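Asker: Pasting the sequence and the predicted coordinates here, then a few questions.
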Amino acid sequence: MAKPPSKRKKAISASSSDDTPPNNLTQEENPATATITVTAVEVPELTEQEISDRLHLERKVERAFFEAGKALAQLRDRRLYRSTHRTFEEYCRDRFGYTHRRVNYLIAGSVVFDNIVTGTNCSQNEEVDETGTNCSQNGEVDEMGTNCSQNEEVDEMRTNCSQNEEVDKTRPNLSRILPTNEGQVRPLAKLEPQQQVKVWQRAVQEAGGKVPSARIVTDVVQKIMERTRIPNTYQLGEVCQILAKDNPELRGKGGCWAIVSVVNNFSCSVRVWDGEYAVGLQHLKSYDYLPSECEQMQVICDRISRVYSRGLEESVQKFLESLGKLNRAYLTALEEKLLKVLESEIRD
């Protein structure tokens, strides 16, 4: 019968080296010889399979960006970091030197990459089948456009794509031109999957049938927006920075982050910690946060607003206002702890 996974139990033991209690005291009565044991919270150890999977995924993180994003998502979702680190953010910083935002960009970039591969394959009527053979004329390919070669290593075809800006010089094919770094797909993250495919194909054409740079992709996105005559490109839920400039109505709000709640033709209604304001487009600057980061900021905004509206001491209000000027999409451990304390105060 297979032995179930063990659990770690941390204990601290301290005792005296003298076996004879002085002054005729029993061991229980004598603190010098008493043994103290402190048991920590039990954490399930990684199984042998999980250890193997973690090492395999860590190797993938150090390769192409789309493989890194997929591997990081698995490491996060399966909590394969738990044997060495308390949080996923700490693990990524210590193991790979990645910031919280860098990890989010890689994960989002891998999703965009798959959308481009899948969508481009489906648009190529003459060279498409269910296994994505249009991405390889000399090997077996899975539906993600990856050269499997009948083994676990699924990156051979994609690695070829990343090492060659022009996959087939004699016969350019949009389905063969794939992104080679995360920056090239970052401008596409906020678009719908179908739009991502169209913008990428257009960018490939702009680059002369080669892998387009991030600048070219960004230019194509902007051209499409101009062509559709959308004066306001902000989206509901997007996080922006307020640029007060010479606007007296925004006094005290310069540098604060705000969440777009209403999109008008040439202005937006935005939420900050103490209310809602109508702000012209010239007074807003997007933080270009990922959708997941925007959702995090909405939750933080709601929490700060609830506490701020209770009119606590001035020092507390100043602390909440400082949270309203953060240039990151998360709270530190200390900020989170302080905010929870304040939330408990208003519930009592």
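Answerer: That came in fine, so what should we check first?
Asker: Could you use CA atoms for every contact and neighbour count after this?
Answerer: Will do.
Asker: Ser83: neighbour count?
Answerer: Counted with other C-alpha atoms under 10 Å, the neighbours of Ser83 add up to 13.
Asker: repeat for Glu50
Answerer: Glu50: 16 neighbours (other C-alpha under 10 Å).
Asker: Hmm, it is touching Tyr81, no?
Answerer: No. At 10.0 Å, Glu50 and Tyr81 do not qualify as touching, with contact defined as C-alpha atoms under 8 Å.
Asker: quick one: Ser134 and Ser123 touch, right?
Answerer: One thing to correct before we go on: residue 134 is Asn, not Ser. No. Between Asn134 and Ser123 there is no contact under C-alpha under 8 Å: 10.8 Å.
Asker: neighbour-wise, which of these two wins?
Answerer: For Asn134 versus Ser123, the count of surrounding residues by other C-alpha under 10 Å is larger for Asn134: 22 against 14.
Asker: Now do the SS call for that one.
Answerer: helix (DSSP: H, G, I helix; E, B strand; the rest coil).
Asker: Mind jotting down where the helices sit in the stretch 151-300 of the chain?
Answerer: For the stretch 151-300 of the chain, applying DSSP state H, counting those that start in this stretch gives helices covering 156-163, 182-185, 193-206, 214-227, 291-308.
Asker: Report the distance from the shortest one to the chain centre.
Answerer: Centroid separation for helix 182-185 versus its chain: 14 Å, with C-alpha atoms, centre = their mean, to the nearest Å.
Asker: A further structure is provided below for comparison with the first:
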Amino acid sequence: MNESPPLETPVLLSKPQLSGQELPVSPDQLTYDEERDRSHLELKIDKAFSKAESIFREAVAALKEIRDRRLYRNTQATFEEYCNIRFRFSRRRPYQLIDAAVVLENLQECAQPVHILPDKESQCREIARLKDPQDRREAWAEITSEGKIAPIKEIKSIVERIKEKSFTPYTKRSEYQVGDVVKVKARGSSTLRPYDGYWGIVDDITDYFYHICISVKNEVIGCKDSEMKRVDLDKECRDNIKSISDRILALAMRDDLETPALGIIDALSRKTVFTEGDLWFLAKAEEWHGISQ
């Protein structure tokens, strides 16, 4: 856990007394009440991450409120920058904590009172892998069935079992079809990292994977739905990109491909809108390597 700055009692300026009409407030300027709220919320976060993990529930709720109300806007341009400067959080850390706050909200929305709640972000992180709030509540009921929170290894096992039970095979879904153009999002996958940001075409669909043809790599890779994003194109653009995919594939299959041509097709494989200049370079690479369109 990151070491937090020393705790300080929030210092607030006296609320200004205005007579007559109030002066206009800039959208990025906090009101007196917002300044007061932000100071108290920050104090909750400081206490949680410098002392007891058991009060982390207050801290994650406070962080979420700062984000939702944009109480950082008078000092930093983005929430990520604010968290890094104020709490020394990495870029991912505040979002993990906010996910934990959402999980806590989901668990407390149950019709019957929940007497035991997560007291660590790592517990919430596992529960957050279940997207349906009802699945989250079902998992948590099992995790605390013995009157205490199960060990993290058991939490992972319970979540995985419920996730598999509620999983709908991709062949029975309608989000993606064969022929759709998608962009690969590697996220934390080391296997997909070499393809991150490339577009490809859905070549086949199985129960657990979408098979994506990546022309520039001359490979077909397996992706889950969370590891790709549809590229919305009209029919003309979709037909155009499929044609370009075939042309890139023909180049990528050559053993004598030179560095400039590699650079051209790599650049084209990260774009979904092509200029006349892009197509001119592609045609020149084909001409140089003796490939007829």
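Answerer: Here it is on my side, so go on. Bear in mind that the values here come from a model prediction, so they are computed numbers and not experimental data.
Asker: follow-up on the earlier one: out of the helices of the stretch 151-300 of the first structure, which is the most enclosed?
Answerer: Greatest average neighbour count among the helices of the stretch 151-300 of the first structure goes to helix 182-185 (a mean of 22), per mean count of other C-alpha atoms under 10 Å.
Asker: Comparing it with the second structure, how large is the average distance?
Answerer: Compared with the second structure after fitting, helix 182-185 of the first structure deviates on average by 1.1 Å (mean C-alpha distance after the TM-score superposition for the first structure).
Asker: Where does that helix end up in the second structure?
Answerer: Mapping helix 182-185 of the first structure onto the second structure (TM-score structural alignment) gives residues 121-124.
Asker: for stretch 93-102 of the first structure, same thing?
Answerer: Under the criterion TM-score structural alignment, stretch 93-102 of the first structure matches residues 84-93.
Asker: just stretch 54-61 of the first structure next, same as before
Answerer: Residue span in the second structure matched to stretch 54-61 of the first structure, by TM-score structural alignment: 38-45.
Asker: buried sites along stretch 107-123 of the first structure?
Answerer: Judged by neighbour count (16 or more other C-alpha atoms under 10 Å), stretch 107-123 of the first structure contains these buried residues: 107-122.
Asker: Quick check: Val184 of the second structure touching Arg230?
Answerer: No. If you go by C-alpha under 8 Å, Val184 of the second structure and Arg230 don't touch, sitting 9.1 Å apart.
Asker: Export the helices of the stretch 151-300 of the first structure to CSV and append columns for distance to Ile242 of the first structure.
Answerer: As requested, the helices of the stretch 151-300 of the first structure are exported to CSV (distance: least, C-alpha to C-alpha, whole Å):
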stretch, distance to Ile242 of the first structure
helix 156-163, 39
helix 182-185, 26
helix 193-206, 29
helix 214-227, 22
helix 291-308, 15
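Asker: For Leu338 of the first structure, which of these is the nearest?
Answerer: Each of the helices of the stretch 151-300 of the first structure was scored for nearness to Leu338 of the first structure using C-alpha to C-alpha, and the closest is helix 291-308 (11.3 Å).
Asker: Checking Asp203 of the second structure next. Helix, strand or coil?
Answerer: Strictly by three-state DSSP, Asp203 of the second structure counts as strand.
Asker: Distance from the chain centre to stretch 103-116 of the first structure, please.
Answerer: On C-alpha atoms, centre = their mean, the centre of stretch 103-116 of the first structure falls 10 Å from the chain's centre.
Asker: how far off helix 193-206 does the helix or strand encompassing Ser110 of the first structure point, in degrees?
Answerer: In this structure, Ser110 of the first structure is located in helix 100-123 according to DSSP states H and E. When axes from the mean of the first three to the mean of the last three C-alpha atoms, to 10 degrees is applied, the directions of helix 100-123 of the first structure and helix 193-206 differ by 80 degrees.
Asker: Helix 100-123 of the first structure versus helix 291-308: what angle between them?
Answerer: 140 degrees.
Asker: Not counting sequence-adjacent ones, nearest residue to Ile107 of the first structure?
Answerer: Spatial nearest neighbour of Ile107 of the first structure, chain neighbours left out: Gly69 (3.9 Å); criterion: C-alpha to C-alpha, 6 or more residues apart in numbering.
Asker: That's all I had, so thanks and see you.
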